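Participant: How does the following fold in three dimensions:
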Amino acid sequence: MRKNVVGRAAAAVVALGFLTSGCSDSEPAPESTVLHFGLQTDQPGLGYTDSQRHSGFEYDMATWLADHLGVQFAVVNVKPDQREEFIKSGAVDLMIGTYSKTDRRLDEVSFAAPYMLTQQGVMVLSNDTSVNQFEDLADGRTVCAARGTTSIEQLKERGVNVREETGDGACVNAMLSGGQDVRAVSTDKLILHGWANHDPHLKVVEPVAFGHQERYGIGLKKGDKALCEKITAALKQYLISGVWENHFRNNLGSDLSFQEHKPDPNRMDRCD
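Facilitator: Reported below is the predicted structural model:
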């Protein structure tokens, strides 16, 4: 076990050293270079694993990013409340998992951002007609959200009764089962659209959008400015290449407008 850990750490050092050494993207990386990317695996359309098959926008983006950087990658399943811990411990080299850049998180990790924009939304069972506006959530019903997300604090600030679960999938299962008094699920609206596309028993309450803008970024160890700038440059290329739009349509559907979700590639965040 110790040999595996040491070997993985050594490979990561070689890989990250290559990425920050100033080599061109077209120059081949060492053949054994494998980076560990943290991804969500219970978010259809964004990051989802079913019978060991990975899919979703973020998985496709991770695949593009690894190819662009000339490395291979392995997927590490990371729960929302584990993200900072996994980055700081080195369990993942890059965190790609609907990871909103916030001031609080910047105290612990760095971000290359943004690659996606969204806002908080609400999802209910498809036959539920009782929720048409945010105020309908304040009637005592329980709204589920994943622990360690920005959704929790934004719901509590607005006086909503919140049930915390380990991930969005657990929230969806709690609502579908009907046995835990969960009447709605709240998280980023894009995540909800992915679930609604995945399961016809679910629907997004379209008029409801609230809270601050969520700006998804790629998390990495705090203070690694060279790597942050390398990943930011790659994300800018991803946004202007046309691949971003293809990945969005393929994973989140052609009916969902991407204009409000795509960042301006000429206004990427600075790496501090």
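Participant: from here on, contacts and neighbour counts on C-alpha atoms
Facilitator: Noted.
Participant: got the residue ranges for the helices in the stretch 151-272 of the chain?
Facilitator: Ranges of helices within the stretch 151-272 of the chain are 168-177, 189-198, 225-240, 243-252, based on DSSP state H, counting those that start in this stretch.
Participant: Ok, the stretch 1-150 of the chain next?
Facilitator: In the stretch 1-150 of the chain, the helices defined using DSSP H, counting those that start in this stretch lie at 2-19, 57-69, 83-89, 103-106, 150-157.
Participant: okay, those in JSON lines with mean neighbour count and distance to Leu137 next?
Facilitator: Formatted as JSON lines, these follow (neighbours: other CA atoms under 10 Å; distance: least, CA to CA, whole Å):
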{"stretch": "helix 2-19", "mean neighbour count": "15", "distance to Leu137": "46"}
{"stretch": "helix 57-69", "mean neighbour count": "19", "distance to Leu137": "30"}
{"stretch": "helix 83-89", "mean neighbour count": "18", "distance to Leu137": "29"}
{"stretch": "helix 103-106", "mean neighbour count": "12", "distance to Leu137": "27"}
{"stretch": "helix 150-157", "mean neighbour count": "17", "distance to Leu137": "10"}
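Participant: For Asp168, which of these is the nearest?
Facilitator: Among these, helix 150-157 comes nearest to Asp168, with 10.9 Å by CA to CA.
Participant: Check which helices and strands the closest one sits against.
Facilitator: Other elements packing on helix 150-157 under the criterion 3 or more CA pairs under 8 Å, 6 or more residues apart in numbering; DSSP states H and E are strand 142-146, strand 161-165, strand 182-188.
Participant: Second chain to compare with the first, below:
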Amino acid sequence: MRFSRTVRAGVVVTALALAVTACGGKKNDTGTGSGTSGTTSGGSGLVAKAKNDKKLVVGIKFDQPGLGLKTPDGKYTGFDVDVATYVAKQLGVDAANITWKEAQSAERENLIKKGEVDFIVATYSITDKRKNDVSFAGPYYVAHQDLLVKSSNNDITGPESLNNNKKLCSVKGSTPAQNVQTKYANKVQLQEFGKYSDCITPLLNGALDAMTTDDIILAGYAAQHSGQLKLVGKGFTDEKYGIGLKKGDTEGQAAINKAITDMQSSGEWKKALEAAMGTSYKIPSPPEITEKS
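Facilitator: Predicted coordinates for the structure are as follows:
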């Protein structure tokens, strides 16, 4: 009986060790090792994740018609969705094995850094500031910041007409909001919401004078509310849309760049853009890939 306390202590230590081991092997919701989406037992990074797991978590917008939209029946449509699906297919992952996750503008870097998504295709402008936190592939599209107003509004003709305390809506954490704050903040009342779709109702009822973001996004809303809203049509920036992924994943970056290039050369890029935006939308030339390690 003299050794019973020692034996009991040894049992406790062993149990604790087993518990720690079990916790360390627990997987998160994306099916990867805890903490980093894209890290697997067979290697690290997006390419290894796709090869080993045959499934991916992709961040998109849920409220942008023509780009990234979750429909009432639970489907996902739009150009960004098509681009993401093509990239995933090139990585060896079928569309059925993609889990779509909403990526609001202010949360995109955090989603990538925390490993909650494997990559993001969500009208994600490439900027030097963002490249401090994530890596980009692409661009896969170049948009231009513009303005959306009521069809009856003839006062707002461009950013220079945003004066007399006009009320302008954009989204927190977005490049357009930052552009307005830098260049026009002394002329306009900027109201930042969580989603672009949050701007539409107050714009329609006159509580807001205009909404600003990239022209391709605004064109989708104008088409959705034909006869009620119109695009001013005076773009005043170049916004290079990139595909965001974990910082430093050069293999993943190269693989996505190849997929974008293949999509462009095959004609699928133009086909997807026409299907998403309609034949009345002027299709630009595909952009040159600039984000390389």
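Participant: mind putting the helices of the stretch 1-150 of the first structure in a markdown table, distance to Ile191 of the first structure included?
Facilitator: Output for those, formatted as a markdown table (distance: least, CA to CA, whole Å):
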| stretch | distance to Ile191 of the first structure |
| --- | --- |
| helix 2-19 | 30 |
| helix 57-69 | 11 |
| helix 83-89 | 17 |
| helix 103-106 | 20 |
| helix 150-157 | 12 |
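Participant: Nearest to Arg183 of the first structure among the ones you listed would be which one?
Facilitator: Nearest to Arg183 of the first structure, of all the helices of the stretch 1-150 of the first structure, is helix 150-157, at 14.2 Å by CA to CA.
Participant: residues making contact with that closest one?
Facilitator: Helix 150-157 of the first structure is contacted from outside by 100, 120, 145-146, 161-162, 164, 186-188, 211, using CA atoms under 8 Å, 6 or more residues apart in numbering.
Participant: ok so, going back, for the helices and strands packed on helix 150-157 of the first structure, which one ends up most surrounded?
Facilitator: strand 142-146 (a mean of 25; mean count of other CA atoms under 10 Å).
Participant: In the second structure, what stretch matches that strand?
Facilitator: Counting by TM-score structural alignment, strand 142-146 of the first structure lines up with residues 167-171 of the second structure.
Participant: Distance from the chain centre to the matching stretch, please.
Facilitator: On the basis of CA atoms, centre = their mean, to the nearest Å, stretch 167-171 of the second structure sits 19 Å off its chain's mean C-alpha point.
Participant: Kindly report the same for stretch 57-74 of the second structure.
Facilitator: 10 Å.
Participant: Any buried residues in that stretch, and which?
Facilitator: By neighbour count with 16 or more other CA atoms under 10 Å, stretch 57-74 of the second structure contains the buried residues 57-70.
Participant: Which among the helices of the stretch 151-272 of the first structure is found nearest to Asn4 of the first structure?
Facilitator: Asn4 of the first structure sits nearest to helix 225-240 of all these, at 24.3 Å, using CA to CA.
Participant: Can you give the contact residues for that closest one?
Facilitator: Contacts to helix 225-240 of the first structure, defined as CA under 8 Å, 6+ apart, come from residues 16, 19-20, 65, 68-69, 110-113, 115, 220, 244, 262-266, 268-269, 271-272.
Participant: Now do that helix against helix 243-252: the angle between them, please.
Facilitator: 70 degrees (axes from the mean of the first three to the mean of the last three CA atoms, to 10 degrees).
Participant: Quick one: residues contacting the most centrally placed residue in the first structure.
Facilitator: By CA atoms, centre = their mean, the first structure has its centre lying nearest to Thr98, at 1.4 Å. If a contact means CA under 8 Å, 6+ apart, then Thr98 of the first structure has 40, 46, 216-217 as its contacts.
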